[in-house]
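Q: Got a sequence here, can you model it:
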Amino acid sequence: MGSWKAYRFPVIMLAAIIIGSIAGFIWGEDAMAVQPLGDLFLNMMFTIVVPLVFFSIASAVAVMDSVKRLGRILGSMMIVFIVTGIISSCLMLAAVIAFPPAENVSVNEEQPAQQEEQGSFADQLVETFTVSDFIDIFSTENMLALIVFAMLVGVATGLSGEAGKPFASFLQSGSEVFMKIVALVLYYAPIGLGAYFAALVGEYGPQLIGEYAKAVAVYYPVAILYFVFGFSFYAWIAGGKQGFSRFWKNIFAPAVTSLGTASSVASLPVNLNAARNAGVPKDIRETILPIGATIHMDGSCLSAILKIAFVFGVFQMEFTGLDTYLTAIGIALLSGMVMSGVPGGGFIGEIMIVTLYGLPIEALPIITAIGIVVDPPATTVNVAGDNVSSMLVARFLEGRNWMNVHF
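A: Presented below is the predicted three-dimensional model:
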């Protein structure tokens, strides 16, 4: 019953997508009559994303003032999170280059707009991370600038001390309110996604479904390989043979819990206990694991690269070149860091992918279907990644003998 409660919503959405796809296959182009129901869902999601990202990031940064004394821990944590995120992204990048998803289907939607004139690199950098007018910050076209602004608001709120606490409460309240709005909109998601896929399959045929199976067949082996070999390597760096042994001795409970709940946050108590049993110091594990449950997503980085490569294939865009690969890795890290630790939070990362690449909004349900079917192993990789990251930070801060001192 607990597993059904955790997976009820993804199962319902997946069932809706399957039913919609079958309807599209049976009725053909006549199924396009229900596309407005899908467009309604997309429009609502894109309306919510700007205030949601602002309040979520600003409130998260604002409350970090309480852990300033743990500056070294936070600094080491961010280095570990970024490095492991890059490694996981590169692993999936190699997989999608070797086995390109969605190479046999084309969706003739509007292509991302290309700038006719490119300014200097400095000008492009300024335009990417800033806007010239305050009103422009609240637009999906300027998502990176919005993130920078939200982080500045959060930092300023934290540095304001007592005077900033009421505003910090406002930011936290805003984050909760907009997450609740997302939850309300998601009640309509099965109808919206089912309708959209009915129209999609009705127009482009069942070959699109085969490409989804291929994408899933790429993700699961890569996720398993990263879990087994990647985390074993990290544990060995953290504590040699002893670190390897302790990681595998204690990781089973968090892995099973995350697989059964589909939530990094729900797995947090079990993960904290596993880190304690592995000997990770209290201040390190109690700082890194709660933060990691929302901003450290190795499994989500894996799925983000897959989603990007898939949507490039669907829209017949070239997924080649060093600049394209580096951009994909950057977006995977960014989308992973704004994902919530609750089931369904992957929607936000998917919206980030669509908006940062300037894709048409029709790309959202196409990659959402991938997120639904890869969410269980992605969550397990996320949780185990938080655990081994706490071991790595303990190694960097406490020295090579940390396991003997703190066990």
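
Q: CA atoms for contacts and neighbours, from now on please.
A: Will do.

Q: ok, Glu86 - contacts?
A: Quick fix: residue 86 is Ile, not Glu. Ile329, Leu333 (Cα atoms under 8 Å, 6 or more residues apart in numbering).

Q: And Gly174, by the same measure?
A: Leu52, Phe55, Ser56.

Q: right, and the second one touches Ser175 too?
A: Which is Phe55. Yes: counting by Cα atoms under 8 Å, Phe55 sits close enough to Ser175 to count as a contact (4.7 Å).

Q: Now do the SS call for Val105.
A: Taking DSSP: H, G, I helix; E, B strand; the rest coil as the rule, one finds Val105 in the coil state.

Q: could you list every residue that touches it?
A: Shown in contact with Val105 (Cα under 8 Å, 6+ apart): Gln207, Leu208, Glu211, Gly313, Val314.

Q: The structure of the following sequence is requested for comparison with the preceding one:
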Amino acid sequence: MKKISLTHQILFALIFGIIFGVIANAFFPLPFNNEVSKWVLVPLGKMFINGIKMLVVPLVLCSLICGAASIGDIRKLGRVGGKIFVFYLATTAAAVSLALILANLIDPGIGTSLAAMGKEFKAVQAPFVMDIFTNMIPTNPIESLVKGDMLQIIFFAIIFGIAMTMLGEKTKPLFNTINQINEVLLKIIGLIMVTAPIGVFALISNVIMFQGIAVLLPLIKYALTIVLGLIVQVVFVYGIFLRVLGKVNPIYFFKKFWPVMTVAFSTSSSNATIPINLEVCEKKLGVPKPIASFTIPFGATVNMDGTAIMQGVATIFLAQLYGVNLNFQSMLMIILTATLASIGTAGVPGAGMVMLSMVLLQVGIPVEGIPIILSIDRILDMMRTVVNVTGDAVGTVIVANSEKELNLIAYNNEIESEAAM
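A: Here you go, the predicted model:
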């Protein structure tokens, strides 16, 4: 029998995990589910997540340094950086706009009771928008690495790589050393990804086992509006961008990018997908390593299209619940605030709720409404993470092709390669 590829193993694990979670939620007693979760699912899921997260900080640091340094030309680095940053901001603004249009058409808050089940939410003071930019510059890079402050790590790594480029041949031995460390980290990722089917099964089944499908019912219109927005963003917005701006076939992209989507769905973490995202972009989609090493870690922190869609829909939903009328100026404020907020949204589960409070405060909607949507946010968080990481790769492919460096032979090759995993 032909060996099942890792891509299909992950997909099967996702499907079986959902099925097992639904069955356990519907038929197994709660004490049994608690024991299975405590002794099996949670440990397996945490081991897989921790294995990936173990490499995120050193991989982002080394990848960005190598990416910035290996581009070689400061002007080219500025050109690539400018293109990808504009792309990320544009798609985020488009995502918020799409969310507002759909939410105003569907009216998810009309007919929904404020008594819908929710969880306790302690409002956190949203950061001043300019603090996001000033805090990007680390006072102590070592402390930033220890804390995992991704924006500060990105800033330091890019500056470090630029300085290496400016020094030229003097830094060649240092570049080779960092590049070799990066290769070792990628090899470790390959070893960890062998366990991905087990980790994906444990993570998704544990969520479904306790959340169940019934959790969606009280807020079904809200959930469906977000899901519709996410689907339109991925299939149509990204598909059109790949075809028109990237001049490539979007079907090939989605066929090869599926494993990354699966890991993003099960982990709910943009940062956790950085390793496999880099692997797929470089080895399956034909993106040169210097560009992917620069754009993927950068996008995992600043590009949050899925989170922006949630913020747009949630804002309209809560405005309708509380009877707050939003005029055209308020809509523009939502787009601007949500776009800027996405830059400061860390690529970890649940961080979008803190940034949502920033958007709500800007348009006068009570943040006390956030607990209403928290009951189903765990499931929706999984879905919007898929959009977040897909946007990173779409932008990477488009920028690479605009620089005439995309390997079109590799991109158009339909043969799956297990080495790419």
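
Q: Could I get the full set of helices for the stretch 51-200 of structure 2?
A: Using DSSP state H, counting those that start in this stretch, the helices of the stretch 51-200 of structure 2 run over residues 74-106, 129-134, 141-147, 150-167, 172-193, 196-211.

Q: got it, and the stretch 101-250 of structure 1?
A: Going by DSSP H, counting those that start in this stretch, the stretch 101-250 of structure 1 shows helices at 121-129, 143-159, 165-186, 189-204, 207-225, 231-250.

Q: In TSV, list those helices along with distance to Thr257 of structure 1.
A: Output for those, formatted as TSV (distance: least, Cα to Cα, whole Å):
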stretch	distance to Thr257 of structure 1
helix 121-129	39
helix 143-159	32
helix 165-186	23
helix 189-204	26
helix 207-225	17
helix 231-250	12
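
Q: just so I know, which of those helices lies nearest Ser263 of structure 1?
A: Of all the helices of the stretch 101-250 of structure 1, it is helix 165-186 that lies closest to Ser263 of structure 1, at 15.1 Å by Cα to Cα.

Q: if we can go back for a sec, make TSV out of the contacts of Gly174 of structure 1 and add neighbour count.
A: Below are those laid out as TSV (neighbours: other Cα atoms under 10 Å):
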residue	neighbour count
Leu52	20
Phe55	26
Ser56	25
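
Q: Tell me which of the residues you listed fall in helices.
A: Residues of these located in helices (DSSP state H): Leu52, Phe55, Ser56.

Q: ok, now which ones touch the nearest residue in space to the last one that is not next to it in sequence?
A: Think Ser56 of structure 1. Leaving out its chain neighbours, the residue that sits closest to Ser56 of structure 1 by Cα to Cα, 6 or more residues apart in numbering is Ser175, at 5.0 Å. By Cα under 8 Å, 6+ apart, the contact list for Ser175 of structure 1 reads Leu52, Phe55, Ser56, Ser59.

Q: what do you get if the cut-off is 10 Å, keeping everything else the same?
A: Pro51, Leu52, Val53, Phe54, Phe55, Ser56, Ile57, Ala58, Ser59, Ala60, Ser169, Ile181 (Cα atoms under 10 Å, 6 or more residues apart in numbering).

Q: Pick out whichever of those residues sits closest to Ile291 of structure 1.
A: Relative to Ile291 of structure 1, the closest of the contacts of Ser175 of structure 1 is Ala60; by Cα to Cα it sits at 9.3 Å.

Q: Would you quantify the distance from Gly174 of structure 1 to Ile331 of structure 1?
A: To Ile331 of structure 1, Gly174 of structure 1 is 25 Å away according to Cα to Cα, to the nearest Å.

Q: I meant to write Phe178 of structure 1 there.
A: 23 Å.

Q: Please say which of these two ends up with more neighbours.
A: When Phe178 of structure 1 and Ile331 are compared for neighbours, Ile331 comes out ahead with 22 against 18, by other Cα atoms under 10 Å.

Q: And that one? What does it align with in structure 2?
A: Counting by TM-score structural alignment, Ile331 of structure 1 corresponds to Thr337 in structure 2.

Q: Leaving out chain neighbours, which residue sits closest to that match?
A: Leaving aside its sequence neighbours, Thr337 of structure 2 sits nearest to Val359 (Cα to Cα, 6+ apart; 5.9 Å).

Q: OK, contacts around the counterpart of the one you found in structure 1?
A: Using TM-score structural alignment as the criterion, Val359 of structure 2 maps onto Ile353 of structure 1. Applying Cα under 10 Å, 6+ apart, we find Ile353 of structure 1 in contact with 304-305, 307-308, 311, 328, 331-332, 334-335, 347, 359, 363-364, 367.

Q: Give me the buried entries from those residues.
A: By neighbour count, with 16 or more other Cα atoms under 10 Å, the contacts of Ile353 of structure 1 hold 304-305, 307-308, 311, 328, 331-332, 334-335, 347, 359, 363-364, 367 as buried.

Q: Which ones among these lie within helices?
A: 304-305, 307-308, 311, 328, 331-332, 334-335, 347, 363-364, 367.

Q: Export those to JSON lines and append columns for distance to Ala150 of structure 1.
A: Converted to JSON lines, these look like this (distance: Cα to Cα, whole Å):
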{"residue": "Ala304", "distance to Ala150 of structure 1": "23"}
{"residue": "Ile305", "distance to Ala150 of structure 1": "25"}
{"residue": "Lys307", "distance to Ala150 of structure 1": "26"}
{"residue": "Ile308", "distance to Ala150 of structure 1": "25"}
{"residue": "Val311", "distance to Ala150 of structure 1": "28"}
{"residue": "Ala328", "distance to Ala150 of structure 1": "22"}
{"residue": "Ile331", "distance to Ala150 of structure 1": "17"}
{"residue": "Ala332", "distance to Ala150 of structure 1": "19"}
{"residue": "Leu334", "distance to Ala150 of structure 1": "14"}
{"residue": "Ser335", "distance to Ala150 of structure 1": "15"}
{"residue": "Phe347", "distance to Ala150 of structure 1": "19"}
{"residue": "Ala363", "distance to Ala150 of structure 1": "26"}
{"residue": "Leu364", "distance to Ala150 of structure 1": "24"}
{"residue": "Ile367", "distance to Ala150 of structure 1": "26"}
